[in-house]
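K.L.:
what follows is a predicted structure for the sequence shown.
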Amino acid sequence: MNLVFEHVTLGQRVLFGSGKAAEHLAAEVSRLGAQRVMVIASEFERPMAGQVAAGIDPVLWQTDVVMHVPVETAEKARAAAAGHNVDLLVCVGGGSTTGLAKAVALTSGIPIVAVPTTYAGSEATNVWGLTEAARKTTGVDDRVLPATVIYDAELTLSLPVDLSVASGLNGMAHCIDSLWAPRADPINAALAAEGIRALSQGLPAVKADPAGLDGREQALYGCYLAAVAFASAGSGIHHKICHVLGGTFNLPHAQTHATVLPYVLAFNAPAAPQAAARIAAAFGAADALEGLQHLRQVLDAPRALADYGFTAEDIPEAVRIALDAIPASNPRPVTAENLTALLTAALTGEDPKTLTDL
């Protein structure tokens, strides 16, 4: 069979170096010729963002950051940027902070320099998300792709181990979902496999030595690869389910991804043997699910949606909304019945192997 595919590589500058964030940011602001910079950072991240921005002179600080980017929060930030004639957005923080910068860029076209402090990966994609009336809407637009990403593992040292684990497994979900997403191709698969390898080595090192930089650098590198693969391949079943859980039920983003991932892998792996073999090899395991579950055990990963406020009564609505969004190209046909079984298992944290025999 001939190898036939179409692949788009997104253009983005990446600056990677521990302890170099402030230096790299000042150089980028100068290179881009920006005069009126708006820095977006949550109140919690504000002190760290102040250190990162020490070499520039922002005209505005925007600290009203909310998970899943409610439309109201986005409109406030858009108005503030317009009112101050902002010509560059700098976001310092996790996925919610990056998401707010993207919401501003979506309607204004103002370029973004992203400085991630978690392993979310949003900084490397042209995907945006907004929540309105308990519905999370996502889209793709090149205006929201940050022009530059500045990675500095020192900025992740303050991220507690449990959040590092959840955030890193969110990156792992980008890798795994990329292998069966609508635009999956061999280039995405290669990036995703290397991302799985880097994360499976980096995250245990973060847990073993939270103050060490080696594991955190590997985790950042792995999550960047994951995000690049995801940006090209698109959202698969895993992300469609998690967007519903986050947007409709306000479950925490990273923990939700970390919890749902083994159930999606168990559900799809029998119908996607090539993807499953690639995942297993990246873990250095004989079986994809066993490799993931061994890593999750080492990391003491999140295990049940019930721990984050999801209930059995919520499942029918989640199934109804998610069914319309899950790509028809998913390797295994998705029905209300088997999606209910998947969410029921994830609710209580039961063994995901039960889903392989559905």
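P.N.:
Thanks, I have the structure now.
K.L.:
from here on, just use CA atoms for contacts and neighbour counts.
P.N.:
Fine.
K.L.:
over to Val90. Which of the three states is it?
P.N.:
Following DSSP: H, G, I helix; E, B strand; the rest coil, the label given to Val90 is strand.
K.L.:
just checking, it touches Val39?
P.N.:
Yes. Contact status for Val90 versus Val39: in contact at 4.7 Å, counting by C-alpha atoms under 8 Å.
K.L.:
let me see the ranges of the helices in the stretch 151-300 of the chain.
P.N.:
For the stretch 151-300 of the chain, the helices defined by DSSP state H, counting those that start in this stretch occupy 161-178, 186-208, 213-233, 237-249, 253-268, 273-283, 288-299.
K.L.:
quick one: buried residues of the fifth one?
P.N.:
Judged by neighbour count using 16 or more other C-alpha atoms under 10 Å, the buried positions of helix 253-268 are 253-268.
K.L.:
wasn't Ser42 part of a strand?
P.N.:
No. Per three-state DSSP, Ser42 lies outside any strand segment and is coil.
K.L.:
contacting residues around it?
P.N.:
With C-alpha atoms under 8 Å, 6 or more residues apart in numbering as the criterion, the residues that contact Ser42 are 62-65, 93, 97.
K.L.:
buried sites along stretch 289-306?
P.N.:
For stretch 289-306, the buried set under the neighbour-count rule, 16+ other C-alpha under 10 Å, comprises 289-293, 295-296, 299, 301-305.
K.L.:
okay, those residues in a markdown table with distance to Glu28 next?
P.N.:
Formatted as a markdown table, the entries for those read as follows, by distance: C-alpha to C-alpha, whole Å:
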| residue | distance to Glu28 |
| --- | --- |
| Leu289 | 42 |
| Glu290 | 43 |
| Gly291 | 40 |
| Leu292 | 38 |
| Gln293 | 41 |
| Leu295 | 37 |
| Arg296 | 38 |
| Leu299 | 36 |
| Ala301 | 37 |
| Pro302 | 37 |
| Arg303 | 41 |
| Ala304 | 42 |
| Leu305 | 41 |
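K.L.:
next up, a second structure to put side by side with the first:
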Amino acid sequence: MNLNFDHVTLGQRVLFGSGRAADSLADEVARLGARRVMVVASRSEARVAQAVTTHIDVAVFHDDVAPHVPIAKAESARAVAVDKAVDLLVCVGGGSTTGLAKAVALATGLPIVAVPTTYAGSEATNVWGLTEAARKTTGVDDRVLPVTVIYDAHLTLSLPVELSVASGLNGMAHCIDSMWAPRTDPINRALAAEGIRALAEGLPAIKGDPQDVSGREQTLYGAYLSAVAFASAGSGLHHKICHVLGGAYNLPHAQTHATVLPYVLAFNAPAAHEAERRIAAAFGTGTAVAGLSSLRATLDAPRALKDYGFDETQIPEAVELILPVVPDSNPRPVTATDLEALLRAAHAGETPVL
């Protein structure tokens, strides 16, 4: 088969090294010539943020962070950045923190240095998201892509196992969705496959020993690959579903992705033979569904949307919101009946059916 594709690689510096975050950040601040640094970190990440920024001068710490980046939080953070004459944003935390920094960068053009403490992957994409009136809007803009990402597995050691599992499976969702997303190509499929392999190796190691730095390094590595693949391939069916659920019903981001993923995989796999084979090979199993199911069983992964506040009565509305944004490139057609069945199964935590 002849190869014919159009691939865009995003320009970003990645510094990966356990125990090196504070030194790496100081080096980057100096390299960028920043004088007025705004550090974005939630209150729960305050101690980590203080440790990471030990070697730099900080103009302002901003901790008004919330999931799904409510527009009011974004506008408040933008005002702080302007008022303090900030010339560099440093975000320390997970997807919500990175998302808020992106919202500031979208409006101001300020560069971002991201220091992730979870496996969300937002730090490696040029995708932004804002929530207003219970509706989440996403977009793509190179201004929000962090110029540098600093990965330090030591910063994830305090992340509880349950959250590590959910966050890592969010990364897995980036990988799997990238196999059939609108702009998928052989390069991001290759990155996604390696991401699946790394996450499938790293997450059980964390489950077995939460202080295992090597397991957390593998998971960070896999999360980065998953995000790079996703940034290139775009949002597939899985992400369209989860963005609606998160924005409209304020469901927790990582747990929602971790819960919905097996149902989307089971729905698409029979119609995506090449992608299914790649996913299965990355898991080292006979089928993609078997590989993900085995991993989820090992990890005691999130199982049901009802456990995270999604009410069965909300399913018809969710179907109406999701159906118009389903990508035309999805491996098989998606009807309202399909979405209702998928959401009802995910709500109850039933075994995914091919």
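P.N.:
Perfect, thanks for sending it. A quick note: this is a predicted structure, and the numbers were derived from the prediction, not measured.
K.L.:
looking at the buried residues of helix 253-268 of structure 1, which is nearest Ser329 of structure 1?
P.N.:
Top of the list for closeness to Ser329 of structure 1, among the buried residues of helix 253-268 of structure 1 and by C-alpha to C-alpha, is Asn268 at 11.7 Å.
K.L.:
can you tell me the closest non-neighbouring residue to that closest one?
P.N.:
The spatial neighbour of Asn268 of structure 1 that comes closest, neighbours along the chain excluded (C-alpha to C-alpha, 6 or more residues apart in numbering), is Arg332 at 5.9 Å.
K.L.:
I'd say the one you found and Leu265 touch.
P.N.:
No. Arg332 of structure 1 lies out of contact with Leu265 (C-alpha under 8 Å); the separation is 11.1 Å.
K.L.:
follow-up on the earlier one: contact partners for the residue nearest to Asn268 of structure 1?
P.N.:
With C-alpha under 8 Å, 6+ apart as the criterion, the residues that contact Arg332 of structure 1 are 267-268, 271-272.
K.L.:
would you format the residues you listed as JSON lines with distance to Glu154 of structure 1 included?
P.N.:
Compiled in JSON lines, those are given as follows (distance: C-alpha to C-alpha, whole Å):
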{"residue": "Phe267", "distance to Glu154 of structure 1": "37"}
{"residue": "Asn268", "distance to Glu154 of structure 1": "37"}
{"residue": "Ala271", "distance to Glu154 of structure 1": "41"}
{"residue": "Ala272", "distance to Glu154 of structure 1": "38"}
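K.L.:
of the residues you listed, closest to Val86 of structure 1?
P.N.:
Of all the contacts of Arg332 of structure 1, the one with the least separation from Val86 of structure 1 (C-alpha to C-alpha) is Asn268, at 45.3 Å.
K.L.:
quick check: the closest one vs Ile237 of structure 1, distance?
P.N.:
Taken as C-alpha to C-alpha, to the nearest Å, the spacing of Asn268 of structure 1 relative to Ile237 of structure 1 amounts to 9 Å.
K.L.:
now Ala153 of structure 1: how far from Ile315 of structure 1?
P.N.:
38 Å.
K.L.:
what about those two, which has more around it?
P.N.:
Here Ala153 of structure 1 and Ile315 are set side by side on neighbour count (other C-alpha atoms under 10 Å), and the busier one is Ala153, at 26 against 18.
K.L.:
pretty sure the more buried one contacts Tyr221?
P.N.:
No. Ala153 of structure 1 lies out of contact with Tyr221 (C-alpha under 8 Å); the separation is 9.6 Å.
K.L.:
neighbours around Asp57 of structure 1, how many?
P.N.:
A count of neighbours around Asp57 of structure 1, defined by other C-alpha under 10 Å, yields 14.
K.L.:
give the contact list for it.
P.N.:
Asp57 of structure 1 is in contact with Val37, counting by C-alpha under 8 Å, 6+ apart.
K.L.:
how about 10 Å then?
P.N.:
Asp57 of structure 1 makes contact with 26, 29, 35-39, according to C-alpha atoms under 10 Å, 6 or more residues apart in numbering.
K.L.:
and what of Gly291 of structure 1?
P.N.:
The contact partners of Gly291 of structure 1, taken as C-alpha under 10 Å, 6+ apart, are 200, 279-285.
K.L.:
rerun that using 6 Å as the cut-off
P.N.:
283, 285 (C-alpha atoms under 6 Å, 6 or more residues apart in numbering).
K.L.:
and what of Lys353 of structure 1?
P.N.:
When the contact criterion is C-alpha under 6 Å, 6+ apart, Lys353 of structure 1 has no partners at all.
K.L.:
what of Ala306 of structure 1?
P.N.:
Leu347.
K.L.:
how about Ile56 of structure 1?
P.N.:
Per C-alpha under 6 Å, 6+ apart, neighbours of Ile56 of structure 1: Ala26.
K.L.:
hmm, try it at 8 Å
P.N.:
Contacts were defined as C-alpha under 8 Å, 6+ apart; by that measure Ile56 of structure 1 touches 25-26, 29.
K.L.:
could you look up the SS state of the residue nearest to Asn268 of structure 1?
P.N.:
Note that with three-state DSSP, the state of Arg332 of structure 1 is coil.
K.L.:
for Val149 of structure 2, same thing?
P.N.:
At Val149 of structure 2 the chain is in strand, as set by three-state DSSP.
K.L.:
state the distance from Thr248 of structure 1 to Ala134 of structure 1.
P.N.:
With distances defined as C-alpha to C-alpha, the gap from Thr248 of structure 1 to Ala134 of structure 1 amounts to 5 Å.
K.L.:
cool, Val104 of structure 1 as well?
P.N.:
Using C-alpha to C-alpha, we find Val104 of structure 1 at a distance of 20 Å from Ala134 of structure 1.
K.L.:
what separation do you get for Lys136 of structure 1 and Ala166 of structure 1?
P.N.:
21 Å.
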